[in-house]
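S.K.: The sequence isn't on hand, but the structure is:
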């Protein structure tokens, strides 16, 4: 059956709506390193290398993890609109920035599970501080299953010595990075001063002015750079570490990075449905020697892609911004 003009217009409108959701995926320092294209019933996802962290992420690993999170969000949004997204990952070796072609096929109306997952897309927020409570027992099983569905695994740091070691490695990496001029310049680029009109980066309403100490303590990024910016935390803010997990993958190729990003977002959306938030600690994984040490000591034959803490955040609503969809979406010839 030939598509009518109405069908074409509906697909185009649905594609735009899905991209509007996809851009709410998490990305390292809120760099939003993605670009989307729409051509007929196909949506393309490309990495935007101009938004890669050249100092902290020279290989583009975290850039592709971020794009993978956007890809999973796109899939969820399309399913909520009654489409069956068929993903072709890294379809052209000669165009490494082309991360995915997503073909829209007719699907079933969204069921309750899809609707519930889609409802978390804009509820999910990153957290930068301690937690009021750790996840309830049993929740981790579902989060592990979510990661495995996307080809990754969650490895929990149960032993107190393992958690202490990961915290110490994070602290050491943060200490080194803060004293590296090129890194400090990069942080300054992506953590703008108050009053900015930018719609990217980690802005002052996205992090607390003072980060409560946890035991063991996982240091947060110094986005304020000692200037006193940030949201004033509640006086009774309880500082629990929460659940400490590593997101790991079997391989360490660009395809594995994109898959890890999809796994991350699937985990985060499931966590959000349980009123859980995630705090990211990527410092040690940005230092090659420390990442290799973590892999060898704590990950077996897998590769660490992200270090997370999960828990129930306080009632503070830290905010985030996104670029308008017009800046990341291009209409392409069919």
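M.R.: It's in. Predicted, not measured: the structure shown is a model, and the values here were computed from it. Residues are numbered from 1 along each chain as shown.
S.K.: hey, let's count contacts and neighbours off CA atoms from now on
M.R.: Will do.
S.K.: Residue 81 contacts residue 105, correct?
M.R.: No: here residue 81 does not reach residue 105: they are 11.3 Å apart, not a contact under Cα atoms under 8 Å.
S.K.: another one to put next to it:
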């Protein structure tokens, strides 16, 4: 494929969809490059967005990058291309986390259903608000588990005593986070006041939502203590729907796969009108992460806990200008300045 067959407007639209992905702590830690000879997107991490105290191994960072890779796949499929994705494609270049190449549209693959998820990319927001007290239908649960498997992960719903157990582990992790001065300070830097100049990334305080008045759902508040004047208390659902993403192995490639699975699950949930948020605290502590798996998944590696349910849509958070690849400008993509509204379909690639 010649680079002239892939228009600049389509390139920008695809990158704009990619950066609409969720990221842990809303770090948005991605950089994009473009190989003009093959029109291959190259995705790297932005080391300036790392969090060495909260995420010393870079697991959460790679998970976030994986989510943006999946959005890029969705956008390319939506516009008629067959995305060919390779994770960690070059052993001699460990910083290259993924490549995504749009293959000939005549070879387009539809088995992953990505085309149907494009509009959900723009509607998916984290919701830290109370959900209705009703469970997800069995058919929805089964489909979410199936798409997670398609990305090389497992999705297990935690009900009853299991939900109580994982919430206790999450609460313990949140307690430790508040007591760890370095982690607490690092997390607080990810939150800014609405009246401050937007930092280009991080969470506006208005996105934090309320505290759970019953203190059963330990949503991260990014502070060293509770602040009722900042986070008002409201009753949350008595029986939250919790789902645990896990992998058979625990390598860098598994972290990237988990990110893709997270976003695919979240987009399918969005299509069904289901809201979601991430409860990542317990996997940030080695002993709590091990305990999070529990029997019979003792050999699996827990990667992420999701809270799902029916309720109000969360606010959109600002998206920073995606970082360029540090190599020569001829190989760098041209990202849009911010997250746009859902764009109208551009013309066919010229």
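M.R.: The structure has been received and is ready for your questions. None of these values were measured; they are calculated from a predicted model.
S.K.: Assuming the best superposition, what's their TM-score?
M.R.: Here the TM-score for the pair of chains, by TM-score structural alignment, normalised by the length of structure 1, is 0.88; 322 aligned residues with a Cα RMSD of 2.5 Å.
S.K.: picking that back up, between residue 81 and residue 105 of structure 1, which is the more surrounded one?
M.R.: residue 81 (19 against 14; other Cα atoms under 10 Å).
S.K.: Distance of the aligned partner of that one in structure 2 relative to residue 227 of structure 2?
M.R.: Taking TM-score structural alignment, residue 81 of structure 1 has residue 79 as its aligned residue in structure 2. Residue 79 of structure 2 sits 46 Å away from residue 227 of structure 2, going by Cα to Cα, to the nearest Å.
S.K.: before we move on, what about residue 256 of structure 2?
M.R.: Distance from residue 256 of structure 2 to residue 227 of structure 2, by Cα to Cα: 35 Å.
S.K.: So which of these two has more stuff around it?
M.R.: Relative neighbour count places residue 256 above the other of residue 256 of structure 2 and residue 227, with 28 against 12, counting by other Cα under 10 Å.
S.K.: Report the secondary structure element holding the more buried one.
M.R.: With elements taken from DSSP states H and E, the one containing residue 256 of structure 2 is helix 252-271.
S.K.: so that helix aligns onto which residues of structure 1?
M.R.: With TM-score structural alignment as the criterion, helix 252-271 of structure 2 aligns to 254-273.
S.K.: can you pull the buried residues of stretch 250-263 of structure 1?
M.R.: By 16 or more other Cα atoms under 10 Å, the buried positions in stretch 250-263 of structure 1 come out as 250, 254-263.
S.K.: just the helices in structure 2 please.
M.R.: 8-18, 59-78, 118-123, 138-150, 161-179, 181-188, 252-271, 286-293 (DSSP state H).
S.K.: which part of structure 1 lines up with the last one?
M.R.: The one in question is helix 286-293 of structure 2. With TM-score structural alignment applied, helix 286-293 of structure 2 matches the range 288-295 in structure 1.
S.K.: Identify the residues contacting that stretch?
M.R.: The contact list for stretch 288-295 of structure 1 (Cα atoms under 8 Å, 6 or more residues apart in numbering) reads 166, 169, 284-285, 301-304.
S.K.: Which one of those is nearest to residue 14 of structure 1?
M.R.: Nearest to residue 14 of structure 1 among the contacts of stretch 288-295 of structure 1, counting by Cα to Cα, is residue 304 at 35.3 Å.
S.K.: what residue of structure 2 matches up with the closest one?
M.R.: Taking TM-score structural alignment, the alignment pairs residue 304 of structure 1 with residue 302 from structure 2.
S.K.: In this structure its match contacts residue 249, no?
M.R.: No: judged on Cα under 8 Å, residue 302 of structure 2 makes no contact with residue 249 at a distance of 9.8 Å.
S.K.: Residue 259 of structure 1 and residue 199 of structure 1: what is the separation?
M.R.: Note on residue 259 of structure 1: its distance to residue 199 of structure 1, by Cα to Cα, is 26 Å.
S.K.: hmm, back to that, how big's the offset between the helix holding residue 256 of structure 2 and structure 1?
M.R.: When structure 1 is overlaid, helix 252-271 of structure 2 sits 0.4 Å from its aligned residues on average, using mean Cα distance after the TM-score superposition for structure 1.
S.K.: could you check the angle helix 59-78 makes with that helix?
M.R.: Inter-element angle recorded for helix 252-271 of structure 2 and helix 59-78: 60 degrees (by axes from the mean of the first three to the mean of the last three Cα atoms, to 10 degrees).
S.K.: For helix 252-271 of structure 2, name the packing helices and strands.
M.R.: Applying 3 or more Cα pairs under 8 Å, 6 or more residues apart in numbering; DSSP states H and E, we find helix 252-271 of structure 2 packed against helix 59-78, helix 118-123, helix 138-150, strand 241-247, strand 275-279.
S.K.: let's go with 6 Å and repeat that
M.R.: Contacting helix 252-271 of structure 2 under the criterion 3 or more Cα pairs under 6 Å, 6 or more residues apart in numbering; DSSP states H and E are the following elements: helix 59-78.
S.K.: which secondary structure elements does the helix it packs on contact?
M.R.: Packed against helix 59-78 of structure 2 by the contact rule (3+ Cα pairs under 6 Å, 6+ apart) you find helix 8-18, helix 252-271.
S.K.: try 10 Å
M.R.: Under the contact criterion of 3 or more Cα pairs under 10 Å, 6 or more residues apart in numbering; DSSP states H and E, helix 59-78 of structure 2 touches helix 8-18, strand 30-35, strand 40-45, strand 82-87, strand 96-103, helix 118-123, helix 252-271, strand 301-309.
S.K.: ok, back up a step: make a ChimeraX selection of whichever of the contacts of stretch 288-295 of structure 1 turn out to be buried.
M.R.: Filtering the contacts of stretch 288-295 of structure 1 down to the buried ones (16+ other Cα under 10 Å) takes a single ChimeraX command:
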select :166,169,284,285,302,303,304
